[in-house]
Every structure is written in C-alpha cells, then in structure tokens.
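Undergrad: one predicted model, sequence on top.
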Amino acid sequence: MFDQQRINALPIQRPNASAAAPVLQGLKVVDFTHFVAGPLATMTLADFGADVIKIEAPVRGDDFRHYPTVDPEIPAQGGPFLWTNRNKKSLALDLKSEAGIQVVRELIAQADVLVENFSSGVMERFGLDPETCARINPKLIYCSVSAYGREGPYADRLGFDPIVQAESGFISMNGYADRQGVRTGAAIMDTATAMTATNAILLALIARARDGVGQRVEVALLDTAILMTGFGAMQHLTTGYEPQRNGNVSPDTCPSGVFMAQDKPFYINCGNDKIYQRLFEQVLDRSDLAHDPVLSQRVNRLRERELLFKIMDEAFSAQPWSHWAPKLRAANVPHGQVKTLSEALTSDEVRSRDLVTRIPHPVKGWIPNIASPIRMSRTPAVASQAAPAVGAQSEEVLREVLGYDEERIAALREAGAFGVLDGVSA
C-alpha cells in the first residue's frame, strides 16, 4: 500500500516555464520493452517530448508492473514500474494474433524508433526482425537491448543485472577482502545500459538526419558492465594487476573512507595532496601532519593509512557531525554524510535540485516522481505524466495515430488483437 500521507507531503512538480517546443517533439517511438534497461531508455526519450507508445500484453502488461511495492487500488502500477514508464502511452495488443501484429506493422511504418529487449529470437517469431522492419520503414532506428548481444555463441543466454555484475568482474571488485564480493543493491548495470541505449538512439537519429537512412542499434548489458568496471579494467590490461576488494577504502588515495563523528558516519575523499593538507590543517588543526615531509606525499600516505585513520577516528569521534560538516565545507574537503535512502531523498541537497516531487495520478490523486537528471536551459524535460495503466491509451492510439474508425477497431477486437477474456475477444 502506498503511503499517501508521505506522498502528499512532497512538493508539487513545478510547471515547465520554457516556451520552446520539447527537443524530441514529433519523434514517434514504438516501445516493446519491459523491466528496467529498455523502459528507462524510452522514458528518457519521452521525458523530452517523444511520443512513446508502449506495446504490452493485454490485462497483465509488462511483468515489471507487478514488482513491489504495489497498491491494491492500482495493482498493475507498482513503484518500480512507475519509476521507468512515465510520459508514455500504453497500447495493449496480443502479439500472438495476426490482427495484433498488423496493427504493430502499421505503427512501425510511421515510426522513427523501435526499441525492444525481448529474449533473442522473439521479435523474429513475431515477424518483426530488423530486416523485415527495415523493409517496412527504411528510415527506422531499430534498437535492441539484450544481455549478451543478438549475435554470437551467447545470444541465446538470458541475463539480468546481477548476472552481468558477476560475469563482468564487477562483483569481484566490490565489498571487503575477507569475504565474497557483493553486487550493488541498485540495478546499476540496467540503469547504465538504459543511458547507453538512449545515447545510441540519439546518435543514430543524428546519422539519419544526414543521409535519411535508418539503422540497427545494439546495446548489451555485458558490454556496459565491462565499461562499468571503470579504469580497473585498463589497469589490469596494462599491468596484469587484479583489482582487490577494499571496502570503503580507496586503494589509490589516502585518507579516503568512512569515518564516524560522535553521532553519524560520513565519507571523506582526499583525492590529492592539497586536499589532504587542507583537511589536517584547517579541519583537524594538525599543521604538523599537514606539512609533514613524508605524509604530505600521496604514495607515502598509502603506506601509513593505519596511522592516519587512527588519528582521524580519535579526532572525529569527539564532536558531532554538525560540528564537522561546516568545517569540511569551509576547507573545501570533499565529504558527505552516509545517509539512508530516506535521508537522501529528503535532504536539503536533493530538495534544492527539485529531484523528488509529486505528480497527478488518475486513481491515487498523487504519486511520487523522481526528476530526470538532464537539465537543459532552452528545451527542458516536459511536465511528467504518470505511467499509464495497461492499455490506457489503446483507443487513442488507434484513432489518433493510425486513423482507425469504430468499424476497424471493432473488427480488430473480434479478431483477437486486444486479447481474449474467458473465450470472448477483449
């Protein structure tokens, strides 16, 4: 059950003050995506004005609709689904019916972009493979998001975020040295893959603007996960070094890690010698250590980490966070309180960026909304619309986008294009 009292306390999303047309206005996207990586990519396009039509199975829709938390008043719009599907239209079609496939073909004929993240082979079984769709619409940008790519010996493998975290080496790099590596709690590979897919689609659109020709775009979770191992991958390739698990301590800089004030944990990152000097001189009042000929050098501090941490732990534990935070900020030392998610979402920093607000919902009244991280001065994101119910815009799409009349819609219903309920066409 959604906590409506908590939601209603959020600030209302501010109206878009820009008079300019959204940057992607007029772009038509046929969206066959589900779960996270695909839907987040198409949502970014929708956030900036693209007309995104989400194709879903009748009744149940995207399986991600049913991930917790789910409110009984809107059982197919759980929190995770609302997070990945705002600003879209839902068209419920039975893709196992020829009538449903025909509707999709007509949408593809006038679309700019198609995005899918089915298992390999599914779109081919529907007769919607890239080659067929290119014949329908040579200008189409056809984006496939998969785990291991659409070609090669591993194209048939299913894969989710934690699987590619494991297989990319990412898990082996994270956690503490005395135990198994750990995955991130957030679906970081799905999220990064979504961002990559959005970039790829926009690049393909720029290429099409030059020569008028569409192309196939492919983004794989594994490819993204290898990138997300960071510079550790290049360290290994150039030297053979195998990144170790260091917990919250940096293997490259010192002192960097989590420390405890009298009441709260916080993170400090001394990325260079000057930051170290400001920390010890201006925050800890230890000019002797700030300018020590040995400790003032980064490489030496890595060897003396235990000594430095002992000194810092003793000093920081003597005062509350309210004492240390302003001193660290005044000294321009990178720092941050280790917050719970609740603390983060209600923090002054998040509030100052209007990152968490509430937007209207036709059933609940209001639901939370997390703003796009992309800020554009002239063509900002459009005002957020809540993610749709399954098939909420089916008739709107059929009438306004495809120009179907009542007779055509009735015929499609009779043919099972919209699914079958209890032996009767929906």
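TA: Cool, got the structure. What you are looking at is a predicted structure, and each value in this text was computed from that prediction instead of being measured. Numbering: from 1, shown residues only.

Undergrad: from here on, just use CA atoms for contacts and neighbour counts.
TA: Will do.

Undergrad: kindly list the longest helix within the chain.
TA: Determined from DSSP state H, the single longest helix within the chain is helix 188-211.

Undergrad: so which elements touch the helix or strand following that helix?
TA: Once helix 188-211 ends, the next helix or strand along the chain (criterion: DSSP states H and E) is strand 215-220. Counting contacts by 3 or more Cα pairs under 8 Å, 6 or more residues apart in numbering; DSSP states H and E, strand 215-220 is packed against strand 141-146, helix 188-211.

Undergrad: comparison target, given below:
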Amino acid sequence: MRPLENIRVLDLSRVYAAPAGTMMLGDLGAEVIRVEQPGGSDSTRGWGPYAGGQSTYYLCANRNKKSILLDLKDEADREEFLELVRESDIVVDNFKTGDLKRMGLDYAQLKAVNPQIIHCSVTGFGQTGPLAFEPGFDPVIQAMSGLMDVTGEPDGVATKVGVPTADILTSHFVVIGILAALRQRDFTGEGQYIDLSLLDVQVSSLANVSSAYLNADFVSKRLGNRHNNVAPYQVFDCADGPLMFCVGTEGQYKKFCQAIGRPEWLTDERFSDNAKRKANEDELVRLLTPIIAAKTRDEWIAILQEHKIPGGRVNSITEALEQPQVVARDLIGEIEHPAYGPVRFVKNPLQHSSLGIEYELAPPVLGEHSHLYVKQPKG
C-alpha cells in the first residue's frame, strides 16, 4: 500500500510550482484530478519543444494525474465541482488572490461543504501584504528575493538560475504543507488552509546568505563559481574541461595540499587557514590555475576520490542525464500514453525501502477523464 492511497486531490493549478507538487502527491499514491476550463487553463501546453504533440514542459509536471473539464464560472459546473469537494481531501490552486472568492469557491465555501478539506493556495506573494493581488512569475521572484543579486560573475549582471528554482522549491513546500495538514487532520478531524507564497519560499531558501546579513550585517555579492565563505571552492579548468573543486574543511585542505604536491601551503601564512585563504583568494587561485590545468578531469577525479575531496565534472544536460551514477540509480523512467506515445521523465528521487512509488499514468490530454467524474462531459 502506498502512503497516500485513498486520498483524493483536486488540482486547479497550472504552470509548474503547484502542478509539480500535486504530481509528487500522485507519485505517493494519491488520486490527483486536474480540473481545467474547457479549452484548457494551463499555458504550458503551448510551450515547446513538443513530443508526440505534447509540450515537454507540461509533461514534466503532470504524470500520475487525471484530467477533467469544468467551467468554474458556470453555476452548474461549480456545483459539480463542489460535489467532488465533498468526496475529496485536498484542493490545490494557484489562482490570483481573490479570484476563487469571487467565484464562491474560497476556503470558507469549501470548508462549509467539507470541514475536512485541506486547501492549499499557491501565489506569487501570498494572500496578505501590499503585493497580494499582483502576479508573480519565477524570474520575478528570483529577482525580488535577492537570489539573482548573488548569482553570476562578480563583474557581470545579476543572473537567474537556469531552472525555475522558486517554482521548484515551492512545489516541495506544497507537498510538505499538505502532508503536515493531513497528519494534523488525523488528530483534529478538521482540514485547514495553506497560504503558500513563492516569494516567502525563495527568501526562506537564501540559507547562509540571509543568515550572514541578519546576524553579521554581511552582504553577500556575486562571486561566480566561488564560495562566499570557503576557499578553494570553485570551478577550475582542467586540461580537457571544467571541474568543480570543493575543499570545504581544514581536513580536506590538508589532504588537498598533499594531493597537489604543495605541502608547504599548510604553513604558508597566506593560506594556513580558511580565513587567510579567503583574504588571499585571488593569489591562491592564480597559483592553483596552472596546477589544475596540467591534468585531465579524469585524472583529477581519481585524485580527489583517493583523498575523499568532493569534486565533479561540469556536465552538459546530456552528460548529466546519461552519467553512470544516474543510470545506476535507475533515475530515468518511461510511461506509455495510448494517444501520444512514450513519455520519458526523471523519477521521483525518494527511494524508500517500501514506499512503493509507481508511475501509472502519463500526463493526461485535456479532459481525458471527464467521463469518469463529470455528469455531462465537455468536449
């Protein structure tokens, strides 16, 4: 038995943050029903590239779900939706603040129909505050949270991360929040409302950068591939390409000096501890650059592994998805859809001994399962 069997989720969300969260609930065994407007609500269906006529962006966030069509502005369809709410456990949406209330489908209305319902709303800025009614997309959140200001080269422009990291992190909190609410419901018998903001999530994920400012008034700046607090901790060019070196502790630094044939650096006043290495980082990097460039990546990886020092290739996406470790972990899966063929995907990373994650449903075409749940299915 999977952990969320017998749990039904009504998924009103679109794009990535909330849909990826409900997908993970589906992986854990929940019945996830996407509820979309006739004609479609999710703009990602129109974002290329495509596979079998389906958007690969849409495919990455919607496995293990069913799809039905309801026009929530129509009274009859709204009543059908509320009938589903009566028989469900969770509602997830990412409508703009106030939209569901105007349709008579906010948490107060859902709770009146089903006191045990858990309603999770995902918005850019949350349900309160001066920006509550403003739209918030991932790059805007990356910018406003300060993340872009600490990403990029020191003399370059503020840079967003190459994947929608605010959306991705928020999808995890969708799952965490809902699982916590389900557990609390076990004790109280009541549902609750979860107000989840992309900006809140991304600010809370600033980690050591926010802690440095809040506790030491230290404002982190862009350092490219270097670390704010540790050296040497960056990408170096080897004879055949770039490699990430992470010499994160004094013990690792001692082994690193032996590995590169520079034991004298252990007592060199410029480099003898991390604080001095950070203060003299430019000089340290200048001296290290030709040493690292003299060997290939494979040669350095063998040396780093021998000395238990973290390091890894800077892989292309192709190399990342095809590397032996990913293959050994069986991380790539495939589901067959009768209409558009096979869908390959990166599996859920949870590898419990008896969790029983299964991949049964390919991302559905629009309205594919309406006949199972809607009295008068829309075309």
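TA: The structure has been received and is ready for your questions. Source: prediction; values computed, not measured.

Undergrad: hang on, the earlier thing: now render the helices and strands packed on strand 215-220 of structure 1 as CSV, adding distance to Gly240 of structure 1.
TA: Below are those laid out as CSV (distance: least, Cα to Cα, whole Å):
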stretch, distance to Gly240 of structure 1
strand 141-146, 30
helix 188-211, 25
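
Undergrad: okay, now Gly78 of structure 1: neighbour count?
TA: Gly78 of structure 1 has 20 neighbouring residues, counting by other Cα atoms under 10 Å.

Undergrad: which position in structure 2 pairs with it?
TA: When structure 2 is aligned by TM-score structural alignment, Gly78 of structure 1 is paired with Ser55.

Undergrad: Asp51 of structure 1 matches what in structure 2?
TA: Match for Asp51 of structure 1 (TM-score structural alignment): Glu31.

Undergrad: tell me who's in contact with that match.
TA: Shown in contact with Glu31 of structure 2 (Cα atoms under 8 Å, 6 or more residues apart in numbering): Glu5, Asn6, Ile7, Arg8, Val9, Asn64, Lys65.

Undergrad: who touches the fourth one in this structure?
TA: Taking Cα under 8 Å, 6+ apart as the contact definition, Arg8 of structure 2 lies against Ala30, Glu31, Val32, Ile33, Glu87, Ser88, Asp89, Ile90.

Undergrad: just checking, the last one touches Ile118?
TA: What it means is Ile90 of structure 2. Yes - taking contacts as Cα atoms under 8 Å, Ile90 of structure 2 lies within contact range of Ile118: 4.7 Å.

Undergrad: mind listing the shared neighbours of those two?
TA: Taking Cα under 8 Å, 6+ apart as the contact rule, Ile90 of structure 2 and Ile118 both touch Ile178.

Undergrad: tell me the centre residue of structure 2?
TA: Closest to where the C-alpha atoms of structure 2 average out (Cα atoms, centre = their mean) is Ile168, at 2.1 Å.

Undergrad: that one corresponds to which position in structure 1?
TA: For Ile168 of structure 2, the residue aligned by TM-score structural alignment is Thr191.

Undergrad: could you find the closest non-adjacent residue to that match?
TA: In space, and not counting its chain neighbours, Thr191 of structure 1 is closest to Ala37: 5.9 Å by Cα to Cα, 6 or more residues apart in numbering.

Undergrad: structure 2: which residue goes with that neighbour?
TA: In structure 2, Ala37 of structure 1 lands on Ala17 (TM-score structural alignment).

Undergrad: could I get the contacting residues of that match?
TA: Ala17 of structure 2 is in contact with Val122, Ala166, Asp167, Ile168, Leu169, Thr170, Ser171, counting by Cα under 8 Å, 6+ apart.

Undergrad: I'd assumed Pro19 was in contact with the fourth one.
TA: I take that to be Ile168 of structure 2. No - Ile168 of structure 2 is beyond contact range of Pro19, at 10.1 Å (criterion: Cα under 8 Å).

Undergrad: quick one on the thing from earlier: name the helices or strands packed onto the longest helix of structure 1?
TA: Other helices and strands packing on helix 188-211 of structure 1, by 3+ Cα pairs under 8 Å, 6+ apart, are helix 37-47, strand 141-146, helix 161-167, strand 215-220, helix 221-228.

Undergrad: point out the most buried one among the helices and strands packed on strand 215-220 of structure 1.
TA: Highest mean neighbour count among these (mean count of other Cα atoms under 10 Å): strand 141-146, with a mean of 26.

Undergrad: what's that one aligned against in structure 2?
TA: Using TM-score structural alignment, the residues of structure 2 aligned to strand 141-146 of structure 1 are 118-123.

Undergrad: repeat for stretch 228-243 of structure 1
TA: Taking TM-score structural alignment, stretch 228-243 of structure 1 hits residues 205-220 over in structure 2.

Undergrad: quick check: buried residues in the matching stretch?
TA: Across stretch 205-220 of structure 2, burial judged by 16 or more other Cα atoms under 10 Å covers Val209, Ser210, Ala212, Ser220.

Undergrad: now the residues you listed in JSON lines, please, with extra columns for secondary structure.
TA: Below are those laid out as JSON lines (DSSP: H, G, I helix; E, B strand; the rest coil):
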{"residue": "Val209", "secondary structure": "helix"}
{"residue": "Ser210", "secondary structure": "helix"}
{"residue": "Ala212", "secondary structure": "helix"}
{"residue": "Ser220", "secondary structure": "coil"}
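
Undergrad: list the contacts of the equivalent of Met260 of structure 1 over in structure 2.
TA: Using TM-score structural alignment, the partner of Met260 of structure 1 in structure 2 is Asp237. Asp237 of structure 2 makes contact with Leu243, Thr289, Ile292, Ala293, according to Cα under 8 Å, 6+ apart.

Undergrad: swap in Ile367 of structure 1?
TA: With contact taken as Cα under 8 Å, 6+ apart, Ile367 of structure 1 is in contact with Gln4, Ile7, Asn8, Arg358, Ile359, Pro360, His361, Ala386.

Undergrad: could you say which helix or strand holds the fourth one?
TA: Assigning secondary structure by DSSP H and E places Arg358 of structure 1 in strand 356-361.

Undergrad: and that strand against structure 2, how far off on average?
TA: Compared with structure 2 after the fit, strand 356-361 of structure 1 shows a mean deviation of 2.0 Å (mean Cα distance after the TM-score superposition for structure 1).
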